[in-house]
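Enquirer: Got a sequence here, can you build the structure:
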Amino acid sequence: MAPTPSRPVRILIAKVGLDGHDRGAKVVAAALRDAGMEVIYTGLRKTPEVVVRAAQEEDVDAIGVSILSGAHGTVLPRLRSLMDASDLEDVLLVAGGTIPQDDADDLLDRGVVDHVFTPGASLASIAAALSDAVDARRASA
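Expert: A predicted model of the protein is given here:
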């Protein structure tokens, strides 16, 4: 019998907090769909609790958070904490937006996020990084 192909990568794209600018999140979501991923977009102004609940309900491989407000130092650790408490340790947490490199390095070093995509990251590189990371996570499960 032939092996069953794995399901497409499922990613939840979220805008957390009061940040009301979602054009970049929508562009990334469209690019990920074009790359064959299943994308769920939560819309604007969601709480970390709502995002984690949606991730559970949608059985996603990754949560992508777009942050332009400067709240990354608060929002991302809160999301990681809620994910860990909800048995979502196998779900990737990635962030994009205006996150200073020193802050991105700190979030990565502490294991808060799995990837940070800053302005200028190509859509193709984002899709490839997510696909590779999900494939690696699935292979180790």
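Enquirer: From now on I want contacts and neighbour counts done on CA atoms only, so please keep to that.
Expert: Noted.
Enquirer: which SS state does the residue most central in space within the chain fall under?
Expert: For the chain, Gly64 is the residue whose C-alpha lies nearest the centre (C-alpha atoms, centre = their mean; 1.8 Å). What DSSP: H, G, I helix; E, B strand; the rest coil gives for Gly64 is strand.
Enquirer: Let's compare: structure for the following, please.
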Amino acid sequence: MSADQEQQSIRCLVAKVGLDGHDRGAHVIARAFRDAGFEVIYSGLHNAPDEIVQAAVQEDVNVLGISILSGAHNTLVPKIIDGLKEYDAFEDTLILVGGVVPDDDKAELKELGVAEVFGPGTPMEETIEFVRENAPER
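Expert: Okay, here's the model as predicted:
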């Protein structure tokens, strides 16, 4: 498989959860992922955790990027992780969180199974390389 085919086989869901209406970062990362050759699905705004789980399972994604700026990450992200576990999709999904997350909360999210937390100003290439190196194969 060529590098281009490998990159195109990475399916990413960029998801907005909860009442957070700030979606500029989600749009920027979705476009950067697309430009990097990933297949990208964008959830749109105001999704419940179970809606994100359903989309991730139905779309059979390798990567779930959760964009959250509302401060509700400690409540909403664990619900998404629990839902993925219920569908046996947790082990096969690279979970990323993007947004403003305090350092103490980053550690807690990682303990729950979030692979990485990317804050504002993270270089796009850093995020793209992280996905290329860590996305599970389908």
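Enquirer: quick one on the thing from earlier: who's in contact with the residue nearest to the centre of the first structure?
Expert: By C-alpha atoms under 8 Å, 6 or more residues apart in numbering, the contact list for Gly64 of the first structure reads 11-14, 93-96.
Enquirer: in the second structure, which spans are strands?
Expert: 11-16, 39-42, 63-67, 94-98, 116-118 (DSSP state E).
Enquirer: Just the residues contacting the second one, thanks.
Expert: In other words, strand 39-42 of the second structure. With C-alpha under 8 Å, 6+ apart, strand 39-42 of the second structure has contacts from 8-15, 30, 33-34.
Enquirer: Show the buried residues in those residues.
Expert: Buried subset of these (neighbour count, 16 or more other C-alpha atoms under 10 Å): 9-15, 30, 33-34.
Enquirer: now these in TSV, with distance to Met124 of the second structure?
Expert: Output for those, formatted as TSV (distance: C-alpha to C-alpha, whole Å):
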residue	distance to Met124 of the second structure
Ser9	19
Ile10	16
Arg11	17
Cys12	15
Leu13	16
Val14	14
Ala15	17
Ala30	10
Phe33	9
Arg34	12
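Enquirer: Where is the longest helix in the first structure?
Expert: Longest helix in the first structure by number of residues, with DSSP state H as the criterion: helix 123-140.
Enquirer: which helices and strands sit right next to that helix?
Expert: helix 23-34 (3 or more C-alpha pairs under 8 Å, 6 or more residues apart in numbering; DSSP states H and E).
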